[in-house]
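Trainee: Provided below for reference: sequence and predicted model.
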Amino acid sequence: MLDIDWTTEEPAVTAGQLLVVPLRSGHDPEAITQRFGAAVRDAVARVPFAGKPGESFAFTRERDGVIQHVTLMGADALTEPASLRQLAHDAAREAQRVGASQLVLDLHGADGLPAEGDDALRVGNLVAQGVQLGTYVYDRFLSESNRRPSSLRSVTAWGRSAAPTEGSNRGRIVADAIARARDLGNGPPALVTPSYLAQVAADMVAALAAEGHDVKLTVLDADECKARGMGCFLGVGQGSDEPPKFIHLAYSPKGESKARVALIGKGVTFDSGGYSLKPTDGMLDMKLDMCGAAAVIGSFEGAVRLGVPYELHALVAAAENLVSGKAYKLGDVLTASNGKTVEINNTDAEGRLTMADAMVYASKLEPALMIDFATLTGACIIALGPRIAGVMTNDQALHDDWMAAAARSGEDMWRLPLPSNLKEQLKSKVADMRNTGERWGGALTAGLFLSEFTEGIRWMHIDIAGPAMASKAYGVTTPGASGVPVATILELLSGPIQLEQS
């Protein structure tokens, strides 16, 4: 873990140090002259360097007998959470590129950065998240000769106040939770099986309990799930030799709980599509079809360490969706644990089946609200692109709380409707419903399918099919699993939630 501190005094120049100075578009060239000299100003002008995000100008200088690396880094308004987090992330990446062991992030001259109060805590949180995520790499399966250990050991943020220091610890916890989710998503499917997720949950609970937290784990095997009538979940997993696991993590806060909250994550650890078989290109990233599960597991760990004031239940119905003589087939009818029957017209619409039984299980806990997270539909990516999560709920208060948390966290979300007239598409002649509707509006009919299993509990559905996985780096995201929306979940659970539906 990086050593992160804040200071109001210019840090002394030391060997192995990188100084990063953010500059916005329209910056005054004479400010560069005053600080670094006319030669640097003229060199910047020749590049040219406009101060846009992604642009940088690097040089070295000698001060007090020491060579210091300096990078001028383009940045948007640092009052925007995503911009501040990305600046810190990019600065950490640059430090590793030049082999620096210490990063000095110059924020003392940045316009609009707060110095005190809650905003200062937010700044400390976002900067710590950014620099720590800037060191993230999944290298478990790289040989030693191909690993590139991080050179960065410490970060000093030079600001107008040291007040953000208090927020740094929160940022570290959030970044660790995101990294946990990324590691689970990036692991190969032969490693990250339902049994592996259950073991990770067990190890996590043991570690948290040893720290004095009130946490519990329940893992249901196939027979126990059958006894509970989870026919939809078990139908998805029956084609694999890997046994399905239903994982239930529970946490009680030290003080009086404000409410009980259930988080449900899609845990299909590999999705071949079943008999509605995916093509090779569509299957390559399907180890990432459990990113919803990874998000709620990572968020559970972070929420416990942050000491959120809610009783928390994280639920994962983990299974593989494979093809075999035992696999469920097109035309099969499965029965969910609330008694509803589902005709299967697409075995590649499996996530909603596993989530249906998980939602019914969650409802029996009588939570004040439940939120599900799933890489559910390609249709959501078509609607919103690869970087924005779709938010579906008819609960305005819950939506508003979630979107405010997302804005504070710098994660992109957009509301999609749940039009009741589209439920017509889910009608079946042989069962209570089908598991898919028509192609058009597929993200919406998936949400409408899930709405049949809320059992009267306040509910919100987050389709993370786009932002949960990245084909290339952007923002604070590296290729592979992104850890979205862990930061938003933790922000929501750390603040007041409206406990009445509107």
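Mentor: Arrived safely.

Trainee: alpha carbons only for contacts and neighbour counts from here, please
Mentor: Noted.

Trainee: Would you agree residue 372 falls within a helix?
Mentor: No - per DSSP: H, G, I helix; E, B strand; the rest coil, residue 372 lies outside any helix segment and is strand.

Trainee: what's near enough to touch it?
Mentor: By Cα atoms under 8 Å, 6 or more residues apart in numbering, the contact set of residue 372 is 263-266, 292, 355, 459-462.

Trainee: any idea how far residue 314 is from it?
Mentor: 10 Å (Cα to Cα, to the nearest Å).

Trainee: shared neighbours, these two?
Mentor: By Cα under 8 Å, 6+ apart, residue 372 and residue 314 have these common neighbours: 263-265.

Trainee: Residue 312 should be in a strand, yeah?
Mentor: Yes - assessed by three-state DSSP, residue 312 belongs to a strand.

Trainee: For it, give me its contacts.
Mentor: Residue 312 neighbours (Cα under 8 Å, 6+ apart): 249-252, 260-263, 300.

Trainee: Sort out which of those are in strands and list them.
Mentor: The strands, defined by DSSP state E, take in 249-252, 260-263 from these.

Trainee: Report the two of those residues separated the most.
Mentor: The distance between the two most remote of those (Cα to Cα) is 14.2 Å, for 252 and 263.

Trainee: now the helices: where do they sit in the stretch 351-500 of the chain?
Mentor: Applying DSSP state H, counting those that start in this stretch to the stretch 351-500 of the chain gives helices spanning 351-363, 378-384, 396-409, 442-451, 486-494.

Trainee: here's the one I want to compare it with:
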Amino acid sequence: MNFTFVTGDATLANGELLVIPLFEGELSEGAPVSLASADRALEGRLRGAATQEGFKGKADQSLMMHTLGRTTAGRVLLLGLGHRARFQPETLRLALGRAAKAAQRLKVASVAVAIPATPSSADAVRAVVEGLELGAYRFDKYKSSAREEKGAQKPVKVALVLPEGTEKSRDVEDALALAKTVSEATNWARDLVNEPPNAVTPAVLAEAARKSAREHGLKITIGGKREIEKLDMGMFLGVAAGSTEEPRLIHVVYTPKNARDAKRPPLALVGKAITFDSGGLSLKPTEGMVEMKTDMAGSAAVLGAMQVIAAVKPPFPVHAFIGACENMPAGNAYKPGDILTSRLGKTVEITNTDAEGRLVLGDILTWACEHQPSAVIDLATLTGACIVALGNYIVGAFGDHDGAVNEVLQAARTAGEDMWRLPVSELQKDALRSEVADMKNSGERWGGSINAALFLKEFVGETPWVHLDIAGPSNSPKERGYNAKGATGVGVRTLVEWVRLRAQNQATEPAEASSAKPARAARGSRKSAKS
């Protein structure tokens, strides 16, 4: 989309559809200039229609009306934002997502949006742009009807009408640029997740990462089975054994150009990348397997975030670590009862081959922590138990380092992605106790998401670590706001905001202070870090 800022009467802005977001109560009194102008042009019929249809500006409410040639736009769309005192930018983002879908259905090529007056015009602009870009997303490349369809697929031109008394500033321009970059990266991640598993294999995912890294000026190293063997990643190799698709080890690096900043401890991002999960020999039922192409959503989010990080240019390095493979049943697949040896040296008894993600992540987290990051965060579609606990729209956040967890939760709030902290309680540790190895990969049903987090915790040592279980929010079961049914790209915005928050906090710190004593790698590691 091509965005431009305009000021003045919104009804005069170029756009086939005029979008006016409203708070509760603004229809009757204190109406914004955009609504007053549109209602005046329509001779009072706009407010009259809203009253008749029960539109009060509540969140999720919408009202569409033809202008019959009385304004530049052919239609006016009112969007409810709820009570002003409870406003969050995410409410505006969701509303503009609905507007984008309405514009697609109408096949309009241009839209004018009246930016509502909020405490931060920059935040409002970012929410509007992200809502439109994310809401216009469609994944229909495999539908012949979509290829044959003629007309506009999404609005091409968008006029952003600033609130009365607000002029275009550097802040709103920066917000627009960031929103476009974040939205493009999120939609790129959505594409990867929505692709069928025969189209995105570990090799294809690695190649997508390579292409993305080159386009965004990032360094990338990709290894295969031989490199994984050299790193003694026994758990990773065990999971990958049953597939004819060779696994891939992906390492993407952003390094600041400033030599002093380049020496700071990096942040580490780890993404689960099971490109298809059949459950292995602990085979899933058919209905539970259909959506398992999405089991690499964590890696897609990490790779998408790295694109934005390359543009944000934080004053410290950022590394992404990904282990990609399939989990398939075969004569040489790993079996319940097997004992695998991790890179860290810990032995793991396999009690369920469908608890494979934590095995790969354990080896990758060990490898990531050997690079001595200041903090590490992993994103994984890890447990159905987290969906049972939190539903389809809330990410489960785990970690026992309060500072790191609180930073991520703060970043998530800024990004508009709902997260809830769950405990990593030692009371659950008995569920992973093995009679024949250091631990089991799966325990009892109860507290399943906590058990998985406890397993991962064994591989990070003293490094500040946050685990995000995105099993529910990675894939929307229905159209909602700016999300279509399917992949959401959850995590991209939070990771970007986490890096930006860290950059703000470290920008004024001397490199010597921030890099004096980096977090130590996982305890007990017998190997040296390799790329």
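Mentor: Alright, I've got the coordinates. Just so we're clear, the structure is a prediction, and the values are computed from it rather than from any experiment.

Trainee: What TM-score do the two superposed chains give?
Mentor: Overlay of the two chains. TM-score (TM-score structural alignment, normalised by the length of the first structure): 0.92; 488 aligned residues with a Cα RMSD of 2.0 Å.

Trainee: returning to what we had before: of the ones in strands among the contacts of residue 312 of the first structure - the most surrounded one?
Mentor: Most neighbours among those, by other Cα atoms under 10 Å: residue 263, with 29 neighbours.

Trainee: OK, contacts around the alignment partner in the second structure of that one?
Mentor: Taking TM-score structural alignment for the superposition, residue 263 of the first structure sits opposite residue 269 in the second structure. Counting by Cα under 8 Å, 6+ apart, residue 269 of the second structure touches 302, 318-321, 376-378.

Trainee: What sits closest to residue 269 of the second structure if chain neighbours are left out?
Mentor: Closest residue to residue 269 of the second structure apart from its sequence neighbours, by Cα to Cα, 6 or more residues apart in numbering: residue 320 at 4.6 Å.

Trainee: So whatever residue of the first structure lines up with that neighbour versus residue 187 of the first structure, what's the distance?
Mentor: Counting by TM-score structural alignment, residue 320 of the second structure corresponds to residue 314 in the first structure. To residue 187 of the first structure, residue 314 of the first structure is 21 Å away according to Cα to Cα.

Trainee: With residue 93 of the first structure instead?
Mentor: From residue 93 of the first structure to residue 187 of the first structure the distance is 23 Å (Cα to Cα).

Trainee: same check, this time on residue 171 of the first structure
Mentor: Residue 171 of the first structure is 24 Å from residue 187 of the first structure, by Cα to Cα.

Trainee: Select the longest helix from the second structure.
Mentor: Of all the elements of type helix in the second structure, the one with the most residues (DSSP state H) is helix 170-194.

Trainee: Report the next helix or strand after that helix in sequence order.
Mentor: helix 202-215 (DSSP states H and E).

Trainee: what about that following helix, how far off from the first structure?
Mentor: For helix 202-215 of the second structure, the mean deviation from the first structure after alignment is 1.0 Å (mean Cα distance after the TM-score superposition for the first structure).

Trainee: and for the next helix or strand after that helix, what span of the first structure is it aligned with?
Mentor: Counting by DSSP H and E, the next helix or strand C-terminal to helix 202-215 of the second structure is strand 219-223. Aligned using TM-score structural alignment, strand 219-223 of the second structure spans residues 216-220 in the first structure.

Trainee: Matching residue 379 of the first structure against the second structure, which residue comes up?
Mentor: Match for residue 379 of the first structure (TM-score structural alignment): residue 385.

Trainee: need the contact list for that match.
Mentor: Residue 385 of the second structure makes contacts with 447-449, as judged by Cα under 8 Å, 6+ apart.

Trainee: returning to what we had before: neighbours of the residue nearest to residue 269 of the second structure, how many?
Mentor: Look at residue 320 of the second structure: counted by other Cα under 10 Å, it has 24 neighbours.

Trainee: Brilliant, that's me finished.
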